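>>> whatever this is, show me its structure:
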Amino acid sequence: MVTIIKIGSSINRIINYNESKVTIGQAQCIGAGNYPVDLDRLNDRIKKRRFTQITVLNQSIKRNAIHISLNFSPLEDHSRETLMAIANTYMQRIGFAKQPYLVYEHYDAGHQHLHVVTTYIQKDGKRMHIYNLAYRKSEPAREEIEELFGLIKARGQKANNQLDLNPIAIKRIKYGETESKKAINLVLNYVLNQYSYTNFTELNAILSQYNLIAQRGSENSKTFLAGGLVYQILNQKAKPVGKPIKASILDNKPTLVFLENQFKENKIKNTEQQIGIKKIVNRYSIQSIALDELSPILQRSAITTVAKKDADGLIDELTFIDHKTKSFLNGDFLLKQLNENLEQRSQKAEVCFENRKAKRGKTIRQSF
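Okay, here's the model as predicted:
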């Protein structure tokens, strides 16, 4: 079993992410801990209200949400009863047995896995000690549970049996196929919870992969001056289509204020990951510096290249997205080299064209 623990700033956002998976048939809420009603009576309002009642007791803690995933080997297939027993045992072993929590089973990967939503604020308003939770409590709990339930152990697995932790991607939005607000909510629920974007360039780089863009408007526009933000669907040519949707009316309220807070938080965890991406990019850019050759090579390492060109066809913005670590790398360090190579290729192509043209003219003259 593999466990992953993430700390977040919005429990509602995490619940919305899991519920969006339920909506499209990729997940189901299979249990809850310390809720006043049975599972069959749990609705969205009750799920969120239980956490709100606790988190309001200590509003000085901004990052109060915990999102845990428990991942099993592709060779295992457990009943729902066993999955809930594992989840309950895990929560007890890490000291969260008295906390409210929701358990979702997801079906969007090649292995069984659970998502658990909880908080570390206690019913008296005090915070639990969660420093180094993964090492101090989660790892010992994982090992105990593997023995107790006879699970395939995470350590010592053969390479071909390693877990594939990459979920099936949310589909690209196609304007007119699904109601716009619903389609935008689904993409944002996934992207905003999974990726460590640190600015609008990075955020729009990943959103564009799903035919979506976040816009503040021009500096003199009413939206920009009011600190507003809208999301708009893109067509197959990356052009905005349909009516922009205000961030304030979307499920997760992904407003400018929220994003700016996320930018700050993500910069901290994105720094180390960028080093790894840059090593991969540099390794292949030495072999092939042309962007049309570099991009498909990086794609094999789950790195997407997003480039914007100016009116002259030169690259003026380049971003690398690592889908394994859900992080980003600014490609400015390659721009000069890539554009010089692009210009050289253009010049060579022009010379070849002129040579072919001259040769063709000479042939015509000789025929007369």
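
>>> from here on, just use CA atoms for contacts and neighbour counts.
Fine.

>>> from Leu203, how far out is the spatially closest residue to Leu207 that is not a sequence neighbour?
Using CA to CA, 6 or more residues apart in numbering and skipping the chain neighbours, the partner closest in space to Leu207 is Ile213 (5.8 Å). Distance of Ile213 to Leu203, computed by CA to CA, to the nearest Å: 8 Å.

>>> would you do the same for the sequence below? I want to compare the two.
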Amino acid sequence: MRQGAPVSSLQINKEKGRVLDTNKVFNDGSGTVNIRRVYDDFLRWMPSATRTEKPMMHISLNPHPDDRLSDTDFTRLAHEYMEKMGFAEMPYLIVKHEDIDRHHVHIVALRVGTDGRCISDSNNFYRSKNICRELEKKYGLKPAEREKITPDMPIRKVDPSGDIKRQVANTVKMVGMRYKFQTIGEYNAILSLYNVRCEQTDGRVNGREYHGLVYFATDDSGRTIATPFKASRLGKFASRTAIDGRFERAKDKIDIAPTKRKVTNVLAIAADKSDFIAKLKERNIDVVLRYTDEGRIYGVTFIDHESMTVLNGSRLGKEFSANAINERFNNPANANTDTPDVVVPIVAPTIEPTPENTHSDNTQEPDNTQKSGGQHQSQQPAVTQSSTDYGDYDFALPGLDLFQQGQSFNPDEEEFRRRMQRKKEKGRRPKF
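Sure, this is the predicted structure:
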């Protein structure tokens, strides 16, 4: 079952979403919403005293992409779902999203009655699943199968015209299953090949300390193309705990020798930076270079698709660090005059990993899957509800504006940053 994000007035009023209907909440019929007015309406139904910490709930209903429902069908479906779940008398808001091929609706509802009691969510997952199956049969909808993650499935770049959330989730899951990395920088290097970026978020929410991850879909230039996704929306495999666990387990599994041998051989014969990148690609290694605004290389990461390892240059040795690679290719005395100032990537490879590579690091975090015929698969009803997300009644994407990005420097980049900072400070000293 899929989880969606709470709906914001920005998402609704800028044509990413449209209000279909409401229940006991103001609706002027325009398809847009005054989020403050809706917020006030919810407050009016809130009891003056309740022990429920999270009085709001969020549900996402996702029919199969082949099922094209009318607005009337979606509205009827949503109301019937809420009635069967026991929320017929509660205020709620139904919003339709059409920003991806899979049209779907979001429902934001109050889950606390006027007597202060919370509507029971006992066995919500199973109740919801059974209700979805009933609605599939009643409305003749297709049962939707969750995409199978198989050992031979290639990892592809995010396609902006498709279901971005599903693509990001699949990329994160497959990268985590197949590759070994030890820092957030190395993790981002492999994700960047497929137009995904990860950022750490640290802060406090409702008085509780929070350490999480947020994922972004990007274009080939690294610009964000969609609303970011909290790790919790993608699955446990994308969480900070899961990724930190992969960092730890990778330490005992990585052998740098095969990668170092290949990079050493190529570095010895490369005519220039472009030749270096091309020859490494012939050996199934991608290199991600990071530049300052002045064109200096301050970060280098090697991605070996044979050994399934991601390694910052400094892990291979000092001669492969960002400083050394910059001197080798960007120093005017050594660089080829035809060498471009900026290396623009690196085409994402179509990887067909061996089973040994795909299962070595995936035993720690089980999915909600069932084995069938030797492959992992799980059935998902056509009308799917990801799991109810009981969030605060702030309909903005929760928490993103409260957090500050955490640090993600590797030693090479940190040393370079500090050196440049010292130079700037030295330049600002008054001269006597």
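
>>> TM-score of the superposition?
After superposition, the two chains reach a TM-score (TM-score structural alignment, normalised by the length of structure 1) of 0.48; 242 aligned residues with a CA RMSD of 5.6 Å.

>>> so the residue nearest to Leu207 of structure 1, which of the three states?
With DSSP: H, G, I helix; E, B strand; the rest coil as the basis, the three-state label of Ile213 of structure 1 is strand.

>>> residues in contact with it?
Applying CA atoms under 8 Å, 6 or more residues apart in numbering, one finds that Ile213 of structure 1 lies in contact with Asn204, Leu207, Tyr231, Gln232, Ile233, Leu234.

>>> tell me the buried residues in the helix or strand hosting the first one?
What that stands for is Asn204 of structure 1. Taking DSSP states H and E as the definition, one finds Asn204 of structure 1 inside helix 200-207. For helix 200-207 of structure 1, burial by neighbour count (16 or more other CA atoms under 10 Å) applies to Thr201, Glu202, Leu203, Asn204, Ala205, Ile206, Leu207.

>>> over to stretch 268-279 of structure 1?
For stretch 268-279 of structure 1, burial by neighbour count (16+ other CA under 10 Å) applies to Asn270, Gln273, Gln274, Ile277, Lys278.

>>> thought Arg197 of structure 2 was touching Ile190?
No. Taking contacts as CA atoms under 8 Å, Arg197 of structure 2 lies outside contact range of Ile190: 9.3 Å.

>>> these two: who's more crowded?
Applying other CA atoms under 10 Å to Arg197 of structure 2 and Ile190 shows that Ile190 carries more neighbours, namely 30 against 23.

>>> remind me, longest helix of structure 1?
Longest helix in structure 1, counting residues (DSSP state H): helix 332-367.

>>> so which elements touch it?
Helix 332-367 of structure 1 is packed against strand 315-322, with contacts defined by 3 or more CA pairs under 8 Å, 6 or more residues apart in numbering; DSSP states H and E.

>>> what's the closest of the buried residues of stretch 268-279 of structure 1 to Phe224 of structure 1?
Asn270 (27.3 Å; CA to CA).

>>> got the buried residues for the longest helix of structure 1?
Leu335, Leu338, Asn339, Leu342.

>>> how about the first one, nearest residue that isn't a chain neighbour?
Distances taken as CA to CA, 6+ apart put Ile315 closest to Leu335 of structure 1, at 6.8 Å, once the chain neighbours are dropped.
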